[in-house]
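[1] No letters, just coordinates:
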């Protein structure tokens, strides 16, 4: 039977929009501090993105920022300034990740037990409430702010795995890539939006309003989430009967959500799962290295000024978001036309998303002074890395849909570890010598990606594993 229209009016398209907005807000909340911290401190600040580790700050850059904000006397009268060192700021920004890494697997497990709707909704509501508390926490002292960031990480950590659990009940196999990547694009669009808007709010209203406005919008959205979101097609009141029948029958083979016990031993022995995990670690290494270090690279090596830097650092987010959506549409087109099997499609998109950025990175040190070309290459690298969104990033759903949320939590944890190690490694390499340090950092990242891809192509799979079938669970 032909699938009922997956047009913009279908219920599952509406769900993709709900999740897109939820992830958009979650990411806007988590990067708001990394932008506001520039206005909160009158000392040098670490460039980059939330979770960036402090690099030797470029003095001219900080001076620009200071002059930029001191001109606004109205703003100075109402928003407090703090005298935090670059190291302190680095600790504040990276503390988010320590909480974020801890709740990934837990979020996946709980959403398998209680459903993705309550887990995601509560995670987003707590994140919004905690964001509202940033200004008073900063006033109380740096320890409170670091603690608050860890709590924010703990709350946000459950959001992504819960989203996967929801899709396991809603996304027909031939539309998985498309629907999930439309939702995922919210992450990068949210980050881009926050980078643009938070700077404007800091200048016009003062930095505390970044947290008040973002936090309030998040709380309001949570109300919409609990009102309009339904756990699965069977419980949805307005869904067209044909669409419900189509989704339910296309997912009939995968079994229901898991119970209290998980086949952990079988998971630990599963090569297809290890293939995803290792590839995710390697891709995230490159992704986080580019995000956290690109602003530093632009200012230290290419000597870009702040305003150019801000725009150039945010360009890749737009590319990455659009890339996600395009990759999803293309992958589903290939699957629906039966041009390639599931495993082949996942490997093809992973290969494109891992090899091309690696090649661009290796080229960067040899281009030398042509800053335009370097920026184009780094932007392309961050854009094309989104191809993995139709590859390794959703392969969990193919091999074990019942445990998708939990498995995503596991692979994300490895990815976050990479996100914590990568900027630190870059800092150590640059510390020795600026030029060769950056070259080695780019080479290391490219080599890791190549290794991860070879491992994934060798051991990745596109079919449901034996341990993930419902009858196997009753051991």
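    It's in. This one's a predicted model, so the numbers in the text were calculated from it and none came from an experiment. Numbers count the residues shown, from 1 in each chain.

[2] CA atoms for contacts and neighbours, from now on please.
    OK.

[3] Name all residues that make contact with the closest residue to residue 41 other than its chain neighbours.
    Nearest non-adjacent residue to residue 41, counting by Cα to Cα, 6 or more residues apart in numbering: residue 82, 4.7 Å away. Applying Cα atoms under 8 Å, 6 or more residues apart in numbering, we find residue 82 in contact with 40-42.

[4] From the residues you listed, keep the buried residues only.
    Buried by 16 or more other Cα atoms under 10 Å: 40-42, out of these.

[5] so how many other residues sit close to residue 140?
    When neighbours are defined as other Cα atoms under 10 Å, residue 140 has 11 of them.

[6] Residue 136 now?
    What residue 136 shows, counting by other Cα under 10 Å, is a neighbour count of 12.

[7] Quick one: classify it as helix, strand or coil.
    helix (DSSP: H, G, I helix; E, B strand; the rest coil).

[8] Against residue 290, how distant is it?
    32 Å (Cα to Cα, to the nearest Å).

[9] Repeat that for residue 339.
    34 Å.

[10] Kindly report the same for residue 107.
    Taken as Cα to Cα, the span from residue 107 to residue 290 is 27 Å.

[11] ok, second structure coming up, stack it against the first:
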């Protein structure tokens, strides 16, 4: 096994099983369970928002949502991908799983409303709490840390994954100084910040803009609130498959795919932010909102899986760092908007959208210059250490398959 295999070195999946029979491939089971997990995480987040309306109709209560728990979910899942997602399938597996967060938002919002209205607000927590426990039990039984520990995996899939993926040591020493001295790491951080700035601005400020300047209340058409989530759920599937198609067909290398998808999406989103500032009609504003959020899925097929390319064994930590910077726009953007929009005029709102458009543009340029799809030198392990670890893991694999 090479430390940093090229595209020509990466093996093909030689299982003679149709891909639609996903249950025959354990990595697809892991991906489906991940989607259901993110579905449930965001379901728990949404049901708090819905249930608190019913709760506060009779009394005043304050709840803390599951933001802390949600925050560790993404980095933890990146550690799973380091063991289960082959390079040629990394984009589609990750985007499919992460789309569960948007699907959960769309599906659970009306269900929680029905439960709160007809059964009572406690039912919202009981139902999705039980669903979460069932998912946890299934995850505990079905998903293992790596394919070598899964006794139900087909030997051909096991060999394919072991040949395609670098060995991830159990006790990883993270080179913190090299993290922050790495251009590709900062490229991912800046991209995360840029995408979230636009995301929070679009989802929180654009509806207010339409109400203030267009006298259009988006809440009157409830489905419009969920429309961006529906679109991004669908486009995430398309984006991941297209990205992996470019790689599997050897049309582009990993670096080129990541830059094309991230930079291309940011440039288009920058354009739609500008259009939102000038299209002073409800239809135009909603169209810009929907397209801009949907295109974010293509950006995620670029930068959001890039940690696994540049440093597989450090991917979970790097995502945690990136998400830390990525949460800042949720605080900064509304604050800046509040300072700018004093009189609710069109010109004030245009400044807000100009800022978001500029941040997308800067993010695109920065990522285009510094991003990489190759394993970084500081993330490579010594060949001798890999051989030892591979031998050890193969021993565990044989024992697991024998049992």
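    Nice, I can see it. A quick note: this is a predicted structure, and the numbers were derived from the prediction, not measured.

[12] ok so, going back, reformat the buried ones among the contacts of residue 82 of structure 1 as a markdown table; add secondary structure.
    Formatted as a markdown table, these follow (three-state DSSP):
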| residue | secondary structure |
| --- | --- |
| 40 | helix |
| 41 | strand |
| 42 | coil |
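
[13] got the contacts of residue 82 of structure 1 as CSV, with distance to residue 355 of structure 1 columns?
    CSV is the format used below for the contacts of residue 82 of structure 1 (distance: Cα to Cα, whole Å):
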residue, distance to residue 355 of structure 1
40, 40
41, 39
42, 41
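
[14] List just the nearest of those to residue 33 of structure 1.
    Using Cα to Cα, residue 40 comes nearest to residue 33 of structure 1 of these, at 9.3 Å.

[15] ok, residue 318 of structure 1 touching residue 193?
    No: using Cα atoms under 8 Å, residue 318 of structure 1 is not in contact with residue 193; the gap is 9.4 Å.

[16] And for the alignment partner in structure 1 of residue 355 of structure 2, the neighbour number?
    Residue 355 of structure 2 maps onto residue 444 of structure 1 when the alignment is built from TM-score structural alignment. Neighbourhood size, residue 444 of structure 1 [other Cα under 10 Å]: 19.

[17] Remind me which helix or strand residue 444 of structure 1 belongs to.
    Element membership for residue 444 of structure 1, per DSSP states H and E: helix 434-459.

[18] Which of the residues in that helix are classified as buried?
    Quick answer for helix 434-459 of structure 1 (16+ other Cα under 10 Å): 437-450, 452-453, 455-457.

[19] Also stretch 239-246 of structure 1?
    For stretch 239-246 of structure 1, by 16+ other Cα under 10 Å, it's 243-244, 246.

[20] how about the strands in the stretch 351-475 of structure 1?
    Using DSSP state E, counting those that start in this stretch, no strands are found in the stretch 351-475 of structure 1.

[21] can you map out the helices along the stretch 201-350 of structure 2?
    206-214, 222-248, 254-278, 282-299, 306-310, 315-327, 329-340, 346-370 (DSSP state H, counting those that start in this stretch).

[22] The third one relative to helix 222-248, how many degrees between them?
    In this structure, helix 254-278 of structure 2 runs at an angle of 150 degrees to helix 222-248, with axes from the mean of the first three to the mean of the last three Cα atoms, to 10 degrees as the basis.

[23] what span of structure 1 lines up against helix 254-278 of structure 2?
    Taken onto structure 1 by TM-score structural alignment, helix 254-278 of structure 2 occupies residues 342-366 there.

[24] Now that stretch on structure 2. Mean distance?
    For stretch 342-366 of structure 1, the mean deviation from structure 2 after alignment is 1.0 Å (mean Cα distance after the TM-score superposition for structure 1).

[25] Doesn't residue 230 of structure 1 belong to a strand?
    No: per three-state DSSP, residue 230 of structure 1 lies outside any strand segment and is coil.
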